[in-house]
Structures are given as C-alpha cells and as structure tokens.
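1. pasting the sequence and the predicted coordinates here, then a few questions.
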Amino acid sequence: WDKIHEIDPRDPEQVQEFVTHSWYKYADESQGLHPWDGVTEANYRPEGPNFKGTRTKIEQLDESAKYSWIKSPRWRGHAVEVGPLSRYILGYAHAVKGNKYCQRVKEQVDASAIAINSAIPKALGLPETGYTAKQLLPTTIGRTLARALESQYAAEMMMDDFRQMVGNIKAGDTATANVEKWDPATWPKEAKGVGTVAAPRGMLGHWIRIKDGRIENYQCVVPTTWNGSPRDAKGQIGAFEASLMNTPMVNPEQPLEILRTLHSFDPCLACSTHVMSPDGQEMARVTVR
C-alpha cells in the first residue's frame, strides 16, 4: 500500500514466464522467459510420487511436479494478482498520496467500508464490525466489491469520455486508430512490439516478433494466467492458490467457500484449455498463410 512501482512490459527483467510446474517444455526450466522470447511447447506429464489416476483420468495431482496447463508469469520475480481488486488497491494508494484523479476510488471504498461495518450488520441484526479499507479490500468480499465499484466508476466516466469524443468529431478528428505502421512495406526487416491493456479481469499483454514481414513469435499473457498460475521455480504460489490458504469451511464435503473465492476472480480458462491425445500428442495443427 505504501509503494507504487512503474511497469515496463518491454523489460526482460520485469515480466517472465516460468514452466517449472506447468505442462510445457523449456530448455532450462529453472529460468523464466520474457514473452518476446517465449516458448509454448506442450509437455503433458501428469506424474509425481503423490499423483493418482491416469493420464486421461486424474484423481489427484502432485504439486511437487508439473500440475497445470497455465504458465507462471512473474513481475520482477514476484507472483502478483491482477484485476479490479489490484487496480482499486493501487488507486486507493494513489489517492492517499494525494493523486486527485484517484480520489473517487477512495470515496467509493471508504463508503463501502462504512456500509459493511455498520449499515449491513444493523439491517441483519448483527453487531457492527470495524474493518479498515486495507483489511476489507484483500478479501473475497473485497475482490467482488472492487468489480462492482469499478463498474460504477466506469459508468460515471463514460459521459465524460462521450463528451470528449463528440468534441473531437466536431473539431474534425474522426480517427479511430493510429495507422502509421499498418503498411508492411514500412516495416524494418525485424521488429517487435507489445500491447497491454487493463482488461476487466486484469492485465492483458500481447508480445510479437516480426521477421521478413511475417510473425516469428506471438505470445499472450492473459489475466487468468497471472492469477491462476501454479508454483514457479522458487515455489511461489499464484493468486488463486494464495487466496485459498487457511480458508475456513463450514462443510469440507461441500466447499462453497472455495468456489466463492475462486468465482471472485471471474476466471477465464480458455487459454489454458488444450486437446491432446492420451499420449500427449497434438490432435491438429493449423497453418495461417
């Protein structure tokens, strides 16, 4: 809450992906790779001394071995959480430091803390609580709350964005994109680029390398990859696993608390879903010309 760091997605020392516990293959799996140098080569090997089941019917995974189709992206070697919660923690920290553009975030969070501490318990006939914003946000309810508050904030900002757009159009500015680099004839022999956006679920990045006018390497690091990542070479767990540690359950046979916490991330696992043969071979390959 006290330190705000700048991020450069082009810096190979900042963003790296590890596959130590992922079903992928690197030449040196103790090291991470920056997405510009990324490799996505399947290596489906569900195994380990505690593994139970078969390759096609897994009963128990062994977390000391490879156990996930998700890679482990890290920022400066640290596991991080992305999404509305992280953005609201960052916004709140900026507001505390006096950033006027983030004051609305602090107002929303502080008002929500009052409601959760007082108004809601009172309506339910329960005693009041005394959670601070720092205690409230990094929780399952805080993560769910941040998603709702961010939607409210976006709706409030839309009218201002709309007015700016209308003003641009009236001034003759109808451009929808910067098209200076669209013509491949203007490209150098080799080029690379990265695009990032704060998507609803969290930080989304696409890294590309181009050679002779063709894509040489393309790597995506999507929000749920950050949040759902397995352990890395140092044994650091991702946000999903960290959020479940020490979670009390009313009925372990029906772990609704586990589902509730994972749902608060709004996970999307399409990018970690693969179709392989029982022996781990690709089922199909598509060539785009």
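-> Sure, I can see it.
2. going by C-alpha atoms from here, please, whenever you check contacts or count neighbours.
-> Noted.
3. Tyr88 - how many residues pack around it?
-> Other residues within reach of Tyr88, judged by other C-alpha atoms under 10 Å, total 24.
4. check Gln164 too.
-> Gln164, neighbours per other C-alpha under 10 Å, totals 12.
5. the structure to be compared is supplied as follows:
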Amino acid sequence: FFIPPTFIRDRKLQAYEDVDYSKVEEYVTHSWYKYSKGDQIGLHPFEGETVLNYTGPEPPYEYLNVEGKYSWLKAPRYGGLSAEVGPLARILALYARGLPGVREMVDSYLSRLGLPISALYSTMGRTLSRGLETYLYAHAMKGWYAQLIENIKSGDTRTFNAEKWEPSTWPREAKGLGLMEAPRGSLSHWVHVKEGRIENYQAVVPTTWNGSPRDAKGQPSPYEASLVGHTLADPREPLEILRTIHSFDPCLACAVHLYREEEELISVKLL
C-alpha cells in the first residue's frame, strides 16, 4: 500500500497501530435498522444485517428525537471507538510512519502558518490535507506511470490477474474483503459467498464512518465531535457549521434511502 492501513489512537502519532480488520463493527442503536439479536450490539461486516426499521416521524417534520433512532447511517466503530477517515487521516498516517518527504512538507506548511501539528485536527487541517495529498499523489503517479510503460515494453500487457478473477476458480464458499481509499476516506466491501452465491454483502463507506449517529455507548461521530464548542461569528447565519461539515466532503447518497412499504416486483431483462 502507498498508504499503509493505520489507526492512530487519541491523536498519539508516535504510537500508531496497523489496522486489524477483525476489530470493525457496526451499530444500529440510533439507526433505522434492526439486528436479530438486539440493537445494542455491534456486528462485524461479515456478519452484518441490513433490515430496514424506520421509526422516525411522518414527513414533513422539523425535529428528530436523537434519543431514539434518527439516521439511515449505521455507526461503524474500530475496536469500539469512533474513527475519522479521509485526507486528514491519510496525511497523519503517512506523517506518523515517516514516509520520505511527508513530515518535511507538512511541517513546512504549518511553519508558514505559525501553527503546531495539533492544528491539523480542524476544518483548516482537513482542507490543507486534501491539497497536500494531491501534491503527493501527483508526484507518485510519475513513478507508477513509468513502471506501467516499462511493463508494457517488456511484454506485460495483462489488465487483470486471471488466477484471482476467473469465477470458475473460486471456492464454493469464501469470505472476501475489498479495500481502497476513496477521496472521502476508507472504503470497504465485505462479501460472504456460500454455495457459489452471495450470502451476505456489506459496504462500509467513508461517510458512514464520519457521519454516523451515536453508538450504543453514546459516542459521537467525527462530524458531531467536530462541532462541539464551535464558535459562530453570527448565530443567525451559522456558516462555520457548514464549512466544517463540508471539510469532510460528505456524500448525501450514503445517508439517504428511498423505499416503498408496499411490496413491489421489479423485472430486469439482461441482454
């Protein structure tokens, strides 16, 4: 990985941890879903359940009871803790691991601003991190492109690994995990195949991590935590709140579900 999967606990950069994916769980305590064994527990994505359970008010409405269920997002947690994903998390991971040039670059920009590294945990920090990582990737792509051209010149024109992606070679039962860093943050798809068919499929997306409701322990998501104690120049026009949430690059589609309660059959013809 260009960015090794990294977990930083309590903002202690010198004590970063390699990510252990067995520690990922999702809660629905305050989400419009229900679990077969109760809504106070967390489920690993391989065991995940997605059963709609809308208990909110009838629209139109102006208020949601946050003591109950109030979101279509589940609440992902790592080792029982809320975690932020995205540009800031990636820059901090590279900074903590000492990727050549990263610490010097980050420290240089913070020095120009007269700020300590703790200042990155902010609206400004997320925005700055997005620019810094763009610079890093642009330069890294030069090397990747050179490798691609060299491979093609040597006769390697493969576009995929047939040993991995040929369905006839797949086991009848298996569990798989697909990982990538989307611009908004860590994206993971978890699939359980049984008797050659998809038994369970769960996606844990960046906005789910950052914008989740509270979990069974009452822990807030990064969105909510970022607004605690936020100063407002004009409470009648709280633009600072919008700017802070925008710094996470939220995905509205990840938090919206449209469905009908009436059973409806949909037929699709495949050509």
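-> Received it, and whenever you're ready, just let me know what you need. What you see is a predicted model; the values in this text were computed from it and never measured.
6. TM-score of the superposed pair?
-> Superposed pair, TM-score by TM-score structural alignment, normalised by the length of structure 2: 0.89. Supporting alignment: 256 aligned residues with a C-alpha RMSD of 1.7 Å.
7. so who does the residue positioned nearest the centre of structure 2 touch?
-> Centroid-nearest residue in structure 2, with C-alpha atoms, centre = their mean: Pro206, separated by 2.2 Å. The contact partners of Pro206 of structure 2, by C-alpha atoms under 8 Å, 6 or more residues apart in numbering, come to 85-86, 182, 184-187.
8. go again using 7 Å as the cut-off
-> By C-alpha atoms under 7 Å, 6 or more residues apart in numbering, the contact set of Pro206 of structure 2 is 85, 184-187.
9. from those, which single one is nearest Glu62 of structure 2?
-> For the contacts of Pro206 of structure 2, the closest approach to Glu62 of structure 2 (C-alpha to C-alpha) belongs to Arg184, at 28.6 Å.
10. quick one: map the closest one onto structure 1.
-> With TM-score structural alignment defining the correspondence, Arg184 of structure 2 maps onto Arg201 in structure 1.
11. so what does Arg231 of structure 1 match up with in structure 2?
-> By TM-score structural alignment, Arg231 of structure 1 lines up with Arg214.
12. need the counterpart of Trp75 of structure 1 in structure 2.
-> Using TM-score structural alignment as the criterion, Trp75 of structure 1 maps onto Tyr78 of structure 2.
13. do you know how far that match is from Glu17 of structure 2?
-> 12 Å (C-alpha to C-alpha, to the nearest Å).
14. can you tell me the closest non-neighbouring residue to the residue nearest to the centre of structure 2?
-> Excluding the flanking residues, the one nearest Pro206 of structure 2 by C-alpha to C-alpha, 6 or more residues apart in numbering is Gly185, at 4.9 Å.
15. which residues touch that neighbour?
-> Counting by C-alpha under 7 Å, 6+ apart, the residues that Gly185 of structure 2 touches are 85-87, 206.
16. got a winner among those residues for most neighbours?
-> Pro87 (28 neighbours).
17. tell me how many other residues surround the counterpart of Ser151 of structure 1 in structure 2.
-> Aligned counterpart of Ser151 of structure 1 in structure 2: Thr134 (TM-score structural alignment). Neighbourhood size, Thr134 of structure 2 [other C-alpha under 10 Å]: 13.
18. before we move on, back to that, from Gly83 of structure 1, how far out is the match of Arg184 of structure 2?
-> Taking C-alpha to C-alpha, one finds Arg201 of structure 1 at 5 Å from Gly83 of structure 1.
19. also Leu136 of structure 1?
-> Separation of Leu136 of structure 1 from Gly83 of structure 1 (C-alpha to C-alpha) stands at 16 Å.
20. which among the contacts of Pro206 of structure 2 gets closest to Leu113 of structure 2?
-> Nearest member of these to Leu113 of structure 2, counting by C-alpha to C-alpha, is Val85, at 24.1 Å.
21. skip the chain neighbours and tell me the closest residue to that closest one.
-> Leaving out its chain neighbours, Val85 of structure 2 is closest to Gly185 (C-alpha to C-alpha, 6+ apart), at 4.7 Å.
22. same thing with Pro267 of structure 1?
-> Thr224 (5.8 Å).
23. which element, helix or strand, includes that neighbour?
-> Assigning secondary structure by DSSP states H and E places Thr224 of structure 1 in helix 223-227.
24. if we go by neighbour counts, what in whatever helix or strand comes next after that helix is buried?
-> Downstream of helix 223-227 of structure 1, the next assigned helix or strand under DSSP H and E is helix 239-244. For helix 239-244 of structure 1, a neighbour-count test (16 or more other C-alpha atoms under 10 Å) marks 239-240, 243 as buried.
25. turn these into JSON lines, including distance to Pro252 of structure 1.
-> Converted to JSON lines, the buried residues of helix 239-244 of structure 1 look like this (distance: C-alpha to C-alpha, whole Å):
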{"residue": "Ala239", "distance to Pro252 of structure 1": "21"}
{"residue": "Phe240", "distance to Pro252 of structure 1": "18"}
{"residue": "Ser243", "distance to Pro252 of structure 1": "17"}
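26. tell me the one of these nearest Ile120 of structure 1?
-> Using C-alpha to C-alpha, Ser243 comes nearest to Ile120 of structure 1 of those, at 24.3 Å.
27. ranges for the strands of the stretch 101-250 of structure 2?
-> 174-182, 185-194, 197-204 (DSSP state E, counting those that start in this stretch).
28. deepest-packed of those, please.
-> Per-stretch averages of neighbours, counted by mean count of other C-alpha atoms under 10 Å, single out strand 185-194 among the strands of the stretch 101-250 of structure 2, with a mean of 19.
29. run the angle between that one and strand 197-204 for me.
-> If you take axes from the mean of the first three to the mean of the last three C-alpha atoms, to 10 degrees, strand 185-194 of structure 2 sits at 160 degrees to strand 197-204.
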